[in-house]
Every structure is written in structure tokens, then in C-alpha cells.
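K.L.:
pasted the sequence and its predicted model underneath.
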Amino acid sequence: MPIDAAKALAAEPRSGEIGWTAKDVQLYHLGIGAGSPATDPDELRYTLESRLHVLPSFATVAGAGKPGVISGLSMPGVDVDLARVLHGGQSLRLHRPIPVAGTATATSRIAAVYDKGKAAVLVLRTDVTDADGPLWTNDAQIFVRGEGGWGGGRGPSARREAPTGEPDRTVERQIREDQALLYRLSGDYNPLHADPEFAKRAGFDRPILHGLCTYGMTLKAVVDTLLGGDVGRVRSYTTRFAGVVYPGETLRIRMWQEQGRVRVAVGAADRDDAPVLADTVVEHS
């Protein structure tokens, strides 16, 4: 079996130094659609170095995304075909605001392996600390199609009861035709998002947008719409990737406000709101 759950869970954590600059933050923000209108004061907080703040989802690409999902697939006990891999979900917990520039130590390990029958799920956990202490913790849920069925535990369900009633806010965000090409410059060079032939081998008509790009676009919409543009209010952010998005489409982002959190559902407006992100929650102060 290409995935040896016991070996993967027993493997020593991997640690490495990561670093980022204001330019990395600006590039990430542009990659998730920030900067339009270019002279809007609210957008300049994402693009102009003298006013720059850091959207918390930048944590998924800080240090060029290393360690990341691809790194997790080279852990001991894991040997899979990249074309069978899908990013199933992502959760992020902030311990304090991310500085505009910095260096830190990232420590990653396989925290769990689940048997979903037709697929295996790996949970890649990355803890990041700097000289002042913990910064953030990332959990990436990695689905590997065709690698389940060995009799392991299914793990907890990530599915939540759907929000009821009309959303408090609904916004739409247009995805540029070249959005995936720009976003991948932040470190995720999976050819699924750029190479038409690879995308076809993976079962898609054409390259798809990175799930983490949609993840960042959605958090920006929540921060700008319901949190007064204050990135420091975000405490955690969790989602399940429920469907693909193609460059050129429009995201419809629906938000429900609750005490201390915002629940979110994201669909592809061009395809009758086909689900894109589900079970999505932003916890905030």
C-alpha cells in the first residue's frame, strides 16, 4: 500500500526556517484579487508597503508555502501519484497577528491518517513560531483518491449543519482568467493549476484554481465586509473544499453572522451556485 499509516504517524517532525518580506505579502494579496480599484484606500492596505497589513490566510504560503501539501506527500510512509491528490480542507489558527516581514521555524508532521473507503485522508499539521513565540498552526486535509479501504478509522466528520435563513451579506468576486498563474507565484506550483495536459490526466477539462486561492479570496471578503477591514480580528478560519473553481468564473460568497464567528458558503455563480467552499467558519474577536 502506498500509504503506510503507522509509519507516517510515527515519522519524526520536519523543521525548517522560513522567511517572508513585504513583497511576498503584496504578491499573495494580488494573487487573491486584491488591488481593485487600485487607488481605493481599503485596497491599498493590501498592496502599498507604507500601509500594509497581512491577511491571515497568507500563512498558507509564507516561506513560499514550505512546508506544504506537496512536502507532506514526501513524508515517510507516503508514496502517491500527485494526479490522485486533492486538497480536501484547511484550518488555520492564529496565535497573534502575522508581521509584514519575518523569519520563523515551521515544524510539520502527519497528525492523522483516515480511511474514507475510496480515498485516504492525511492531516498535515504545521506549527510556526518565531523569536516571540507561536504565530500560527495550519492543518491541511489531503485526499488521496484510490488509497483507502485498508480498514483504518474514518476519522471525525468535517461536515456542519448548514446555516439557516437568509445570509446577512452576499458578495460576488470575479476571478481573473490568469488568477491561477499569478497565485502560483506564491509557491504552489502544482501543474494541475497551469498545465492543460496534466489537468486532463487528473480528470479536469482544463486547469483549476487553487483551493487556497479561493480560501484567501473568501477570507478577504469576510474581513472587508463584516470585520471592518481589520485583519487582526481573525482568530481562526476553517473550510472544506467542496468543489472546483475555474479561472474566469465568479464566486458568490454568502455570510451569516453569529456571536464571535461568521459562517460562510461559497458557490460558483456561473454554475447555479455549485458548492465550492462548505463548512466554512471564521472565528473573530
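P.N.:
That came in fine, so what should we check first? Numbers count the residues shown, from 1 in each chain.

K.L.:
rest of the way, CA atoms for contacts and neighbours
P.N.:
Will do.

K.L.:
which SS state does residue 9 fall under?
P.N.:
Following DSSP: H, G, I helix; E, B strand; the rest coil, residue 9 is assigned to helix.

K.L.:
next, count neighbours for it.
P.N.:
19 (other CA atoms under 10 Å).

K.L.:
which residues does it contact?
P.N.:
109, 110, 111, 112, 113 (CA atoms under 8 Å, 6 or more residues apart in numbering).

K.L.:
structure two is appended below for comparative analysis:
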Amino acid sequence: MTSIDLNADLGEGFGRWRLTDDEQLLSVVTSANVACGFHAGDAATMRRVCDLAAARGVRIGAQVSYRDLAGFGRRAMDVPPAELAAEVAYQIGALEVFARAAGAGVAYVKPHGALYHRVVHDEEQAGAVVDGVLLAGSTLPVLGLPGSSFLELAGKAGLPAVTEAFADRAYTAAGTLVPRGRDGAVVSEPDAVVERSLRLARSGTVASHSGEHVEVRARSLCLHGDTPGAVQLAHRVRRSLEESGVRVEAFA
């Protein structure tokens, strides 16, 4: 039986402001990418999400970012590698405190936003993120785009590299994500998201923005929690996957 992990970006709030419906999404996903305070999230939010995730048996992942609260981590930045490695380790360490307090632990690392896109091709920044994971004293799995510099360098450093796909993001013919600033970068039509999820899980392919069939072999499927109707859509995706014979479970 084919199996796939479902992950979502959670804890994307700060103070009284909340963007994602963490409690509801945690009833659907098998892995939670928790914001660690640099693009969103604060101490209370991280603690709350870790408690909820641990209680539901959902794996806790550190979603690390450039230090960019105002831009939600989606603005391009140039950070010296040593500084970036330290900031990645800092974010992992902060989340680990709350994950352990909840009776769990940080199970993997995933870059967010501009950093996620940057490490696809930028070996220096990709290496800095890998160094940050190692600096945190761990050999945690990392999530990233198939064929990216990040996953290649992670594998060479002994970190398990987990490939990831996006049901609600448009792909280029080269298998990279269409930048959010371009028309059609986000797939918002529910039927299309469900169809893409099934195709990615069962055949490892997706239609690109320009119409070509692109191979995207992924062990984890990301569902964004910051879009309208995200919870209902996530339930629909999971139900459709399971009804089609796909087992939904956390990656090993």
C-alpha cells in the first residue's frame, strides 16, 4: 500500500494574533511544522502547539526561518552562513524545550518561506542550514524539495533527507515552486488540490504551471494552514487519500 505523511505549518501566530487553526489541523495531519519565533510564533504559542501535537500523537517539526517577523519570513535576505547556522540551531533548541515538556521531542526540521526557496539552489545557504541542525546536536531528518541542494548536502552530512511536495502550490516545468508573487502560484480550487494530492501520492507526478507533467517523488505532502477553508480542505484531502487506498502516516 502507498503511504504518505501529511504536514502543515502551525503555530503561525504572535501574541493575540493567530493565523492558523492549530487544534483543528492537528486532527488531520501527521506532522506539524511549528514556527519557532523568527517568522511567526512565540514562547506561549510554541508551548501550546507542542502540547496539542503530543497529545494527538502528531510529530513535531521545527520550521526554521530567516529572522523576519514583519515579512513573515517570505522576504529574500542575505545572512552570513555562520550567523544563519547559529540562528537555525537557536530555533531548534527553543522548540525542543517545549516539545520535551510535552513528553515528545523535535522530530525533524523544515525551512520556511524565503529560506526554503533559497536553499533549493544556493549551496552556501543550504550548507548553513545543515550546519545549524548539526550545531543543535542532532542528526534530525530534514524536509525539502526533491533535487534541492539542501537535501543533497543534508544527505552528505548524514541527515535523513525527506522529499516533500505541495498540493496547493504551482510547480514550474523544472520541478520548483512558482514564486508566490506570480499569478497562479497558489492553487486554491478545492477539487484541484484534492486531485493533485491523489496524483502526487499515487504516481509522484503533478501538472506544472505551463502544462507539462513533472515528476515529484515525495514522502511528505504539505497542506498550508493559512488559506481560507484550510481545515475543511485538509479533511477532504486526507479522506480522499484514504478512500483511494493511500495510507496516511508520519514518515519513518
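P.N.:
Okay, I see it. As the structure is a computational prediction, the values presented were derived from the model and not from experiment.

K.L.:
now the TM-score, please.
P.N.:
After superposition, the two chains reach a TM-score (TM-score structural alignment, normalised by the length of structure 2) of 0.28; 122 aligned residues with a CA RMSD of 6.1 Å.

K.L.:
just to revisit the earlier point, scan the contacts of residue 9 of structure 1 and report the most crowded one.
P.N.:
The most crowded member of the contacts of residue 9 of structure 1, judged by other CA under 10 Å, is residue 110 (27 neighbours).

K.L.:
and it, how far from residue 240 of structure 1?
P.N.:
Residue 110 of structure 1 sits 18 Å away from residue 240 of structure 1, taking CA to CA, to the nearest Å as the criterion.

K.L.:
same deal with residue 145 of structure 1?
P.N.:
Residue 145 of structure 1 is 16 Å from residue 240 of structure 1, by CA to CA.

K.L.:
next SSE downstream of the host helix or strand of residue 127 of structure 1?
P.N.:
Taking DSSP states H and E as the criterion, residue 127 of structure 1 maps to strand 119-130. Beyond strand 119-130 of structure 1 in the direction of the C-terminus, DSSP H and E gives the next helix or strand as strand 133-145.

K.L.:
for that following strand, buried residues please.
P.N.:
Across strand 133-145 of structure 1, burial judged by 16 or more other CA atoms under 10 Å covers 135, 136, 137, 138, 139, 140, 141, 142, 143, 144, 145.

K.L.:
just give the nearest non-adjacent residue to residue 128 of structure 1, would you?
P.N.:
Of all residues not flanking residue 128 of structure 1 in the chain, residue 106 sits nearest, at 4.4 Å (CA to CA, 6 or more residues apart in numbering).

K.L.:
which ones are touching the one you found?
P.N.:
By CA under 8 Å, 6+ apart, the contact list for residue 106 of structure 1 reads 15, 16, 17, 18, 67, 126, 127, 128, 129.

K.L.:
which SSE is it in?
P.N.:
Counting by DSSP H and E, residue 106 of structure 1 is part of strand 102-115.

K.L.:
next, the angle from that strand to strand 119-130.
P.N.:
If you take axes from the mean of the first three to the mean of the last three CA atoms, to 10 degrees, strand 102-115 of structure 1 sits at 160 degrees to strand 119-130.

K.L.:
and residue 26 of structure 1, which of the three is it?
P.N.:
Under the three-state scheme (three-state DSSP), residue 26 of structure 1 adopts helix.

K.L.:
how many residues are close by it?
P.N.:
For residue 26 of structure 1, the count of nearby residues is 24 (other CA under 10 Å).

K.L.:
hang on, isn't it packed against residue 45?
P.N.:
No: Residue 26 of structure 1 is beyond contact range of residue 45, at 9.5 Å (criterion: CA atoms under 8 Å).

K.L.:
ok, back up a step: between the contacts of residue 106 of structure 1, which is nearest residue 180 of structure 1?
P.N.:
Ranked by distance to residue 180 of structure 1 (CA to CA), the contacts of residue 106 of structure 1 are led by residue 67 at 20.0 Å.

K.L.:
residue 120 of structure 1 touches residue 145, doesn't it?
P.N.:
Yes: here residue 120 of structure 1 reaches residue 145: they are 6.7 Å apart, a contact under CA under 8 Å.

K.L.:
ok, and for the longest helix along structure 1, which residues are buried?
P.N.:
Assignment by DSSP state H gives helix 211-226 as the longest helix of structure 1. Using 16+ other CA under 10 Å as the test for burial, helix 211-226 of structure 1 gives 211-223.

K.L.:
so can I have CSV of these showing distance to residue 183 of structure 1?
P.N.:
As requested, the buried residues of helix 211-226 of structure 1 are exported to CSV (distance: CA to CA, whole Å):
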residue, distance to residue 183 of structure 1
211, 11
212, 9
213, 7
214, 10
215, 12
216, 10
217, 11
218, 14
219, 15
220, 15
221, 17
222, 20
223, 20
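
K.L.:
and which of these is nearest to residue 181 of structure 1?
P.N.:
Residue 181 of structure 1 lies nearest to residue 213 out of the buried residues of helix 211-226 of structure 1, by CA to CA, at 10.9 Å.

K.L.:
from the contact counts, what lies against whichever strand or helix holds residue 165 of structure 2?
P.N.:
Here residue 165 of structure 2 is covered by strand 161-166, with elements defined by DSSP H and E. Judged by 3 or more CA pairs under 8 Å, 6 or more residues apart in numbering; DSSP states H and E, the packing partners of strand 161-166 of structure 2 are strand 142-144, helix 149-156, strand 220-222.

K.L.:
hmm, try it at 6 Å
P.N.:
Other elements packing on strand 161-166 of structure 2 under the criterion 3 or more CA pairs under 6 Å, 6 or more residues apart in numbering; DSSP states H and E are strand 142-144, strand 220-222.
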